[in-house]
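K.L.:
Okay, predicted coordinates and the sequence, questions at the end:
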Amino acid sequence: MSDQPRRGRRPAGHSTRRTVLEAARAEFDERGYEAVSVRGVARRAGVDPGTVRHWFAGKTELLAATLGLTDIDPSAITRSAAEGPVEDLGERLVRAVVRAWDADGGATVRMVVPAIMADPGLRTLLQRFLGAEVLGPIVRRLDVSDAELRTTLAGSQVAGLMMLRYVVGVEPLASLPADELAPLVGPTLQRYLTGDLDATTAR
């Protein structure tokens, strides 16, 4: 029997989903995020594009699932937070992120972070995902020359918050409600996003 994957539509089962994810990871590794398409992933997996879309709406969802993010879409969170006045984007972003990751008590963060840190390939994919889909909407919303620097500085603050809240579990940060936490952390993000940055740092 041939080891080549069968062409055509496969039953939408767990093994098919795993095959699609394996093909997606290989495509992302070899081609980079921007060059990957659902059709290319389907071709590599030996299925129809419709079978891929049965599981994933597009390549953003494919990459998120490859990273282990199945129930939370970080890209959707930042796109939603980016809507509205830039002047309070920091607080809005903290509130949106904390509410989303609180939904499962931080279980996804605790599962995904060690897996990504242990896998150099996943770390590379995460960098691409963060740049294109998570930080990208905020960069575009700021629309200033140093938007990428500002956004990554804000992202570093959010990453630290998530580590202490969900992975390490430092109190009282770990149990502070989102509506109380956002006004405390939001101004720090806001300074990164719209405040004055030291000239030597912003070069």
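P.N.:
It's in.

K.L.:
Please count neighbours and contacts with C-alpha atoms only from this point.
P.N.:
Noted.

K.L.:
Leaving out sequence neighbours, find the closest residue to residue 164.
P.N.:
Residue nearest to residue 164 in three dimensions, not counting chain neighbours: residue 170, with 5.5 Å by C-alpha to C-alpha, 6 or more residues apart in numbering.

K.L.:
which SSE is the one you found in?
P.N.:
Assigned by DSSP states H and E, residue 170 belongs to no helix or strand.

K.L.:
got another, please set it beside the one above:
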Amino acid sequence: MTDEPTGAVRGPGRRPGSPDTRAGILSAARSLFAERGLKGTTIRAVAAAAGVDPALVHHYFGAKDDLFLAAMQIKVDPRAAMAPVVAGGADAAGENLMRVAVQVWDDPEIRLSLLGIARGVFDSDTQSLVRDGFLGLVLGPVGKGLDLDRADVRMPLVASQVFGFIIMRYVLRVEPLASMPAEQVVATYAPTLQRYFTGDLP
């Protein structure tokens, strides 16, 4: 697919700085995020591990969420990519989310940066990064933005469907899903996702 993903913004903004200092901060951040998760990691802790002042971490990377995305080396800002899903409303969320997911993952350059993260679900050392990145920064805000009832139940169900799709199509490349046209993928998955978004729950 040649079109740029709807709402996909490449790379969270990064300020210029010393390569060694930036690399040290990112290395410390990856280790702490993997060990403690997003919620359990603070800017102050990252700064201490990197041997720098917390203000320098903020200067180079901004807020903690921005630091997390930089540490994950994601070439698309998922917060911007998910904006059309929230803007489209709850009644169209299933189709819109699936369309964004396919557009982003079908982009070869973005896919390369995301494959390592997706494979991290099988690595106990990085599972917290995958969980916090995917649920915490990508899908969690969508549930809040759509003002869903029982979002704490609905969004993990959505995540299970989307992540399963990602693993099967892009990581394991299982046919016929791996080569299925994008529109067919959207039409196949959207109704199930929509049920998770707005359908009756047990």
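P.N.:
Yes, it's here. Bear in mind the structure is a predicted one, so any value in this text is a computation, not a measurement.

K.L.:
Can you give me the TM-score here?
P.N.:
Taking TM-score structural alignment, normalised by the length of structure 2 as the basis, the two superposed chains have a TM-score of 0.75; 186 aligned residues with a C-alpha RMSD of 2.9 Å.

K.L.:
residues contacting residue 32 of structure 1?
P.N.:
residue 128 (C-alpha atoms under 8 Å, 6 or more residues apart in numbering).

K.L.:
Now the element after the longest helix seen in structure 2, going C-ward?
P.N.:
In structure 2, assigned by DSSP state H, the helix with the most residues is helix 19-40. Tracing the chain C-terminally past helix 19-40 of structure 2 and defining elements by DSSP H and E, one meets helix 43-50 next.

K.L.:
Which is the succeeding secondary structure element to that following helix?
P.N.:
Downstream of helix 43-50 of structure 2, the next assigned helix or strand under DSSP H and E is helix 54-61.

K.L.:
Now that following helix on structure 1. Mean distance?
P.N.:
Mean deviation of helix 54-61 of structure 2 relative to structure 1 after superposition (mean C-alpha distance after the TM-score superposition for structure 1): 5.1 Å.

K.L.:
For that helix, what is the distance to the chain centroid?
P.N.:
22 Å (C-alpha atoms, centre = their mean, to the nearest Å).

K.L.:
got it, and stretch 24-34 of structure 2?
P.N.:
Taking C-alpha atoms, centre = their mean, one finds stretch 24-34 of structure 2 lying 18 Å from the centre of the chain it belongs to.

K.L.:
Who are the contact partners of residue 24 of structure 1?
P.N.:
Residues near residue 24 of structure 1 by C-alpha under 8 Å, 6+ apart: 41, 62, 63, 66.

K.L.:
Tell me which of those residues you also see in structure 2.
P.N.:
Here is what carries over to structure 2 from the contacts of residue 24 of structure 1, by both residues aligned by TM-score structural alignment, their matches' C-alpha atoms under 8 Å: 41, 62, 63, 66.

K.L.:
Would you quantify the distance from the last one to residue 115 of structure 1?
P.N.:
Right, residue 66 of structure 1. The gap separating residue 66 of structure 1 from residue 115 of structure 1 is 11 Å, by C-alpha to C-alpha, to the nearest Å.

K.L.:
Same drill for the two, tell me which one is more crowded.
P.N.:
Ranked by neighbour count (other C-alpha atoms under 10 Å), residue 66 of structure 1 and residue 115 place residue 66 first, with 21 against 15.

K.L.:
Correct me if wrong: that one contacts residue 23.
P.N.:
No - between residue 66 of structure 1 and residue 23 there is no contact under C-alpha atoms under 8 Å: 9.9 Å.

K.L.:
ok, back up a step: to which residue of structure 2 is the residue nearest to residue 164 of structure 1 aligned?
P.N.:
The alignment partner of residue 170 of structure 1 in structure 2, by TM-score structural alignment, is residue 174.

K.L.:
again, but for residue 60 of structure 1
P.N.:
For residue 60 of structure 1, the aligned position in structure 2 is residue 65, judged by TM-score structural alignment.

K.L.:
list the helices and strands the helix or strand hosting its match packs on?
P.N.:
Using DSSP H and E, residue 65 of structure 2 falls within helix 64-72. Secondary-structure packing of helix 64-72 of structure 2 (3 or more C-alpha pairs under 8 Å, 6 or more residues apart in numbering; DSSP states H and E): helix 19-40.

K.L.:
What are the buried residues along the helix it packs on?
P.N.:
Across helix 19-40 of structure 2, burial judged by 16 or more other C-alpha atoms under 10 Å covers 21-22, 24-26, 28-35, 37-38.

K.L.:
check contacts around the residue most central in space within structure 1.
P.N.:
The residue lying closest to the centre of structure 1 (C-alpha atoms, centre = their mean) is residue 74, at 4.2 Å. Each residue near residue 74 of structure 1 by C-alpha under 8 Å, 6+ apart is listed here: 133, 134.

K.L.:
mind listing the helices for structure 2?
P.N.:
19-40, 43-50, 54-61, 64-72, 78-81, 83-87, 93-106, 108-119, 127-131, 140-145, 151-166, 182-198.
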